[in-house]
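Asks: Need coordinates for the following:
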Amino acid sequence: MELGRRERKKQQTKAAISEVATMLFLERGFDAVTVAEVARAADVAVQTVFNHFPAKEDLFFDEEGWWRGPARAVRESAGDPLDALEAHYLASIRERLAVGHLATWKQFVRTIEASPALLARRRMQTEELVQTLATALDERSDERVRNRLLAAQYAAAQNLFEEELLRILPDDASGDELVEAQQQLEQVVAEVFAILRKGMGSETV
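Replies: A predicted model of the protein is given here:
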């Protein structure tokens, strides 16, 4: 029970640090905020921050293993991998709206684009996404080249969805505008996956 309390305390501390860091990064930009400033704002020692987040970039990309989600979705589905990937992305959009994060997603993307360090980390995560997704597809089919093409196209589609989000979602969007933006983005997702299905052929992987 004591270990359970300690673990909960660790998770609470980590969540509090992450929340403070995200607020500062979105307000001032990633490169303008130091780890020491995050520690002061969270009322913890700098070493405590590093105990939970080995690098400053980890404070921003604090969603553990998001890039492994597509591969997991394919493994957990017995159907067409493209159906699984589309459902996975739509679920992520709806979850963001449900927990109130869709409104900050646009600012999140802009913060990444303004920071060379975050862009570099995002590239690494995208590369891992492609590799893990291709491996999951390999488990379903021996069409190695096709699997890697599909994985790369999915990663490219995610970039397109973010570009469309920046175009669709108004700054300081109201609740109704958030719902409308979600609906428009879901239409884009449907269109992109229709194109992917046509390009990859009608046969399932």
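Asks: all contacts plus neighbour counts: C-alpha atoms, from now on.
Replies: Will do.
Asks: Okay, the spatially most central residue of the chain and Thr204: tell me how far apart.
Replies: In the chain, the centroid-proximal residue (Cα atoms, centre = their mean) is Trp66; its distance is 5.2 Å. Distance, Trp66 to Thr204, by Cα to Cα, to the nearest Å: 25 Å.
Asks: residue boundaries of the helices in this structure?
Replies: Ranges of helices in the chain, per DSSP state H, are 2-28, 35-42, 46-52, 56-60, 69-76, 81-98, 102-113, 116-138, 144-168, 175-200.
Asks: Throw those helices into TSV and include mean neighbour count, thanks.
Replies: Below are those laid out as TSV (neighbours: other Cα atoms under 10 Å):
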stretch	mean neighbour count
helix 2-28	15
helix 35-42	17
helix 46-52	15
helix 56-60	19
helix 69-76	19
helix 81-98	17
helix 102-113	18
helix 116-138	18
helix 144-168	17
helix 175-200	16
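Asks: Next, the structure of the following sequence, for comparison with the previous one:
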Amino acid sequence: MGLRERKKRETVERITGAALALFVERGFDAVTIAEVAEAADVAVNTVYHHFRVKEDLVLPPDEASAGRLAGIVRQRAPGVSAAGAVLAHLRGEIRRRERTIGLTPGFGRVLPMMLAAPTLAARLRDLGEQMVGELTEVLFEETGADRADPVPGLVSAQIGWVHSLLYAEIGKRTVAGEQPDDIAKAAEDLLDAVEGLLGARVLTYATRKGT
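Replies: The predicted structure is shown next:
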């Protein structure tokens, strides 16, 4: 990473850190962009340069992307199904304790703030629907299914449900004050249980051909 990129990353991290601290302390709606800029010691225009809207400070588009599930499925290896790719990816994120899955220190304070803010809660709901929609398009493209076929949408909905269920479980345990290692173990156990319940049609659908 070059000097310019490193400084950009440091500025973004300073802004998001200051913003989250203020949002958790006072609530998302009670904090202005000007206050975030002051706390981060940057200009208001600098905040808007990196974050298009206030909600992006909590849910950055590069992390909270509507293309998340579709991207995971597009990158799967030969012999791997759509559901198999997502399940394996989620397990990897859990084991690495990644921020995208909510397994980071302090998330237990951030999540209630997010759910208490109507615009953030709505964005989370919309994001889940958009993920399923984009994944459905990928499955139609890759399977060549007729547009009247309900199966790609149904498989996408099942995968989206697993994704949402996992986030809800991690969030619930985080808010309850459980330790990250215990949460991660429970999350992996949940995925194992879900995989055992999903039918073979879902688990093998859109298996990528090749060796």
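Asks: ok, the residue nearest to the centre of the first structure to Gly201 of the first structure distance?
Replies: 28 Å.
Asks: Ala173 of the first structure too?
Replies: Using Cα to Cα, one gets 39 Å for the distance from Ala173 of the first structure to Gly201 of the first structure.
Asks: neighbour-wise, which of the two wins?
Replies: Ranked by neighbour count (other Cα atoms under 10 Å), Ala173 of the first structure and Gly201 place Ala173 first, with 15 against 10.
Asks: What's Arg6 of the second structure aligned with over in the first structure?
Replies: Matched by TM-score structural alignment, Arg6 of the second structure corresponds to Arg8 in the first structure.
Asks: nope, Val155 of the second structure is what I meant
Replies: Aligning on TM-score structural alignment places Val155 of the second structure opposite Leu150 in the first structure.
Asks: Kindly report the same for Gly92 of the second structure.
Replies: So, by TM-score structural alignment, Gly92 of the second structure is matched to Ala91.
Asks: Contacts only, for that match.
Replies: Listed by Cα atoms under 8 Å, 6 or more residues apart in numbering, Ala91 of the first structure has no contact partners.
Asks: hmm, try it at 10 Å
Replies: With contacts defined as Cα atoms under 10 Å, 6 or more residues apart in numbering, Ala91 of the first structure is in contact with 85, 97.
Asks: cool, and Val24 of the second structure?
Replies: The contact partners of Val24 of the second structure, by Cα under 10 Å, 6+ apart, come to 31, 106, 109-114.
Asks: What distance do you get for the equivalent of it over in the first structure to Val192 of the first structure?
Replies: Correspondence of Val24 of the second structure to the first structure, assessed by TM-score structural alignment: Leu26. If you measure Leu26 of the first structure against Val192 of the first structure using Cα to Cα, the figure is 29 Å.
Asks: Gly69 of the first structure now?
Replies: Distance check for Gly69 of the first structure against Val192 of the first structure: by Cα to Cα, it reads 19 Å.
Asks: Likewise for Ala120 of the first structure?
Replies: For Ala120 of the first structure relative to Val192 of the first structure (Cα to Cα), the value is 26 Å.
Asks: cool, Val109 of the first structure as well?
Replies: Counting by Cα to Cα, the separation of Val109 of the first structure from Val192 of the first structure is 20 Å.
Asks: again with Ser202 of the first structure
Replies: Ser202 of the first structure sits 15 Å away from Val192 of the first structure, going by Cα to Cα.
Asks: for Ile93 of the first structure, same thing?
Replies: Remark: distance between Ile93 of the first structure and Val192 of the first structure (Cα to Cα) = 15 Å.
Asks: try Arg144 of the first structure
Replies: In this structure, Arg144 of the first structure and Val192 of the first structure are 23 Å apart, going by Cα to Cα.
Asks: Ok, Ala181 of the first structure next?
Replies: Ala181 of the first structure sits 16 Å away from Val192 of the first structure, going by Cα to Cα.
Asks: Likewise for Lys198 of the first structure?
Replies: Distance of Lys198 of the first structure to Val192 of the first structure, computed by Cα to Cα: 10 Å.
Asks: dump the residue contacts of the nearest residue to Gly153 of the second structure once chain neighbours are set aside.
Replies: Nearest residue to Gly153 of the second structure in three dimensions, chain neighbours excluded: Thr136, at 5.2 Å (Cα to Cα, 6 or more residues apart in numbering). By Cα under 10 Å, 6+ apart, Thr136 of the second structure lies in contact with 69-70, 130, 150-157.
Asks: Matching Thr136 of the second structure against the first structure, which residue comes up?
Replies: Alignment note (TM-score structural alignment): Thr136 of the second structure maps to Ala134 of the first structure.
Asks: residue contacts, the residue nearest to the centre of the first structure?
Replies: Counting by Cα under 10 Å, 6+ apart, Trp66 of the first structure makes contact with 125-126, 129.
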